[in-house]
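Q: any chance you could fold what I've pasted below:
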Amino acid sequence: MPAINGKTALYGLFGFPVEHTASPLMHNAAFEELGLNAAYLPFPVSPDRLGDAVKSLRALGIRGVNVTIPHKQTVIPFLDDLSTAARTIGAVNTIEITPSALIGHNTDSIGFIRALKEEAGFSVEGKPVFIAGCGGAGFAIAVQCALCGASSLTVMDVDRQRAHALKNKIATVSSTKVSVADTSDLVPACVALAVNATPLGMHETDPLPFSIDELSDSAIVYDIVYNVPQTTLLKTARDRNIKAYGGLSMLLYQGVEAFEIWTGKTPPVKTMNAVLQQAVYGVQK
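A: Model prediction:
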């Protein structure tokens, strides 16, 4: 990273804790490759100081920040405006700082869509989609799929009330048909994309989040879990020669989207990906 001086543009991450994050490595590698005099720093912001931290952004001349757990929802009252996706999802992970406003974005959701496009050459437009898990990530992914024109969504969660809340939210912004499945149901054979947005897969002993016995061989499986290179779901799908992708690409492309919002520049995606692979798996691609 270039030496920090009086002209260095500062970017960062608000979260609590932030010690685990790979975002500084990813963004600082991109700044260095593009020759930008900029630095990305993690800021441990406790929940009771979030308002103070947001108010400090302009005073400190910070150019943009990401927001992570536990602040993605609670940061919203401190912002001036929200993107359509952030407003619908009810969560923000990126703050754009303009001369007149602090604008909240959700690049997690669009990062997922972009990961599918870049890795699999896949678009959800006009396609039936299945999503297991209707919490934060699953909620965001489902809303974005609807906004991007998925023909139908089948959602499943152990908390059926949460699944129905997601269905009702999507009905306010999209004509996409949404069905709520029981956890015992098989993934519908017609779906083109099956997504695991539950924590199942983070440990070797976890059961499959859903059965893919009826899934077409031409479908795509995406598992947002990324702490291991290959979850049981991914292995099961690949053993059937079904195209399957892990969640590190979603992390990558949410960062790419944030970088573009802040700088207006196209970041070096290959470099960012290599840094993430090294940080998470200890290998480079």
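Q: alpha carbons only for contacts and neighbour counts from here, please
A: Will do.
Q: got the residue ranges for the helices in this protein?
A: For the chain, helices defined by DSSP state H occupy the ranges 23-34, 50-60, 84-89, 107-115, 136-147, 160-171, 232-239, 248-263, 269-281.
Q: need the ones you listed in a markdown table (columns: distance to Y226 and mean neighbour count).
A: Output for those, formatted as a markdown table (distance: least, CA to CA, whole Å; neighbours: other CA atoms under 10 Å):
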| stretch | distance to Y226 | mean neighbour count |
| --- | --- | --- |
| helix 23-34 | 14 | 20 |
| helix 50-60 | 28 | 14 |
| helix 84-89 | 22 | 20 |
| helix 107-115 | 13 | 24 |
| helix 136-147 | 13 | 24 |
| helix 160-171 | 23 | 18 |
| helix 232-239 | 11 | 18 |
| helix 248-263 | 5 | 21 |
| helix 269-281 | 8 | 18 |
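Q: distance to P42 for these - can I get that in CSV?
A: Formatted as CSV, these follow (distance: least, CA to CA, whole Å):
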stretch, distance to P42
helix 23-34, 7
helix 50-60, 12
helix 84-89, 22
helix 107-115, 18
helix 136-147, 22
helix 160-171, 32
helix 232-239, 31
helix 248-263, 14
helix 269-281, 16
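Q: so which of those helices gets nearest E96?
A: Closest to E96 of these, according to CA to CA: helix 248-263, at 6.2 Å.
Q: the closest one: how far from the chain's middle?
A: Chain-centre distance of helix 248-263: 9 Å, with CA atoms, centre = their mean, to the nearest Å.
Q: alongside the first, I'd like the structure of this one:
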Amino acid sequence: MALYGVIGDPIAHSMSPLMHTSAFRESGVDATYVKFHVKKEDLPQAIEGIKALGIRGVNVTVPHKEQVMELLDEIDPLAEAIGAVNTIVNENGKLTGYNTDGLGYVEGLRNMSKEPLEGKSMLIIGAGGAAKAIYYTLASLGVRVIDVTNRTKERAEKMIGACPFQLDSTSLTLEEAEKRLQDYDVIIQTTSIGMFPHIDESPLVMHEVKQGSIVSDIIYNPLETSLLKQAREKGAQTQNGLDMFVYQGALSFEKWTGIFPSYSIMKNTVLQQLGG
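A: Modelled structure (predicted):
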């Protein structure tokens, strides 16, 4: 039986084991997937343990996505550009790092959009790790207009300035972004604002959102954040973070096994756990 897992601190809340176990079962893969609680100071030993124990692959979650890069044998170019790894593949003791967060997000967004994403005008709320993965991935795939708004404008400017892909980007204060929501076809919320238990909070007021636009929030607990509720009531299409979570997991699964698993099985497993 092959062994896979997820490393992070904290890790008890992770729904990845349930999701991947259902995918292994449905795909007929003889494998098990477990949580590994790894503190920051123990990360180097944990990575050596992956090799020593023959663990075929792991997901990496906070706070290890950046620090783990220096401990791996090879980094995929997109993960290198993003500066974070969320998936490790062990091929006969050689550990390669990938980032499926941005690609997972984009896969879910493509399913919502009736038109190609490349021609869309986009706004990203936030400038942290998730924002960077989504921003760089969209840019790498040819989206050319992506503005960024963040509580600290300088952090948004830094993320834009470091992007290795050519595109048109402006950094905005939250106040500026609120006034310009009509300019965007897609608005992507990447911060933790509005996550359970602070479900009444929202990073922006969505009064000016364009009818028919897509408003996406990477949070999936609750399934509808305050920001999404506001956007829906103004006539926007809305998407929670469940698609991103499931697709990034499915892409990791594919890296490990060569099989793209059943998206619906994985999503339903998570929905049942969330009580949705």
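Q: ok, which of the helices of the first structure comes nearest V225 of the first structure?
A: Nearest to V225 of the first structure among these is helix 248-263 (7.7 Å), distances taken as CA to CA.
Q: what range in the second structure matches that closest one?
A: Residues 242-257 of the second structure are matched to helix 248-263 of the first structure when aligned by TM-score structural alignment.
Q: list the contacts of the closest residue to G241 of the second structure other than its chain neighbours.
A: In space, and not counting its chain neighbours, G241 of the second structure is closest to I218: 3.6 Å by CA to CA, 6 or more residues apart in numbering. By CA atoms under 8 Å, 6 or more residues apart in numbering, the contact list for I218 of the second structure reads I188, Q189, T190, T191, N240, G241, L242, M244.
Q: and the fourth one? What does it align with in the first structure?
A: Right, the one you point to is T191 of the second structure. Match for T191 of the second structure (TM-score structural alignment): T198.
Q: quick one: the residue nearest the centre of the second structure from E176 of the second structure, how far?
A: Ranked by distance to the mean C-alpha position of the second structure (CA atoms, centre = their mean), the top residue is D101 at 3.5 Å. Distance, D101 of the second structure to E176 of the second structure, using CA to CA, to the nearest Å: 28 Å.
Q: repeat for P261 of the second structure
A: Look at P261 of the second structure and E176 of the second structure: by CA to CA, they are 42 Å apart.
Q: before we move on, what about V145 of the second structure?
A: Counting by CA to CA, the gap from V145 of the second structure to E176 of the second structure is 17 Å.
Q: between these two, who's got more neighbours?
A: More crowded of V145 of the second structure and E176, by other CA atoms under 10 Å: V145, with 19 against 11.
Q: now which residue in the first structure aligns to that one?
A: In the first structure, V145 of the second structure lands on S152 (TM-score structural alignment).
Q: and that match, what does it touch?
A: Per CA under 8 Å, 6+ apart, neighbours of S152 of the first structure: G126, K127, P128, V129, A146, T176, K177, V178, S179.
Q: closest to G51 of the first structure among those residues?
A: Comparing the contacts of S152 of the first structure against G51 of the first structure with CA to CA places A146 closest, at 31.9 Å.
Q: T176 is in contact with that closest one, correct?
A: Yes. A146 of the first structure is in contact with T176 according to CA atoms under 8 Å; the separation is 5.8 Å.
Q: shared neighbours, those two?
A: Common neighbours of A146 of the first structure and T176 (CA under 8 Å, 6+ apart) are S152, L153, I170.
Q: what is the burial count for the second one?
A: Number of residues near L153 of the first structure (other CA under 10 Å) recorded here: 24.
Q: thought it was touching I131?
A: Yes. Using CA under 8 Å, L153 of the first structure is in contact with I131, at 7.5 Å.
Q: what residues are shared contacts of those two?
A: A142.
Q: please tell me how far the corresponding residue of the first structure for Q211 of the second structure sits from A22 of the first structure.
A: In the first structure, Q211 of the second structure lines up with D217, judged by TM-score structural alignment. Distance of D217 of the first structure to A22 of the first structure, given as CA to CA: 34 Å.
Q: and what of G138 of the first structure?
A: Computed as CA to CA, the G138 of the first structure to A22 of the first structure distance reads 22 Å.
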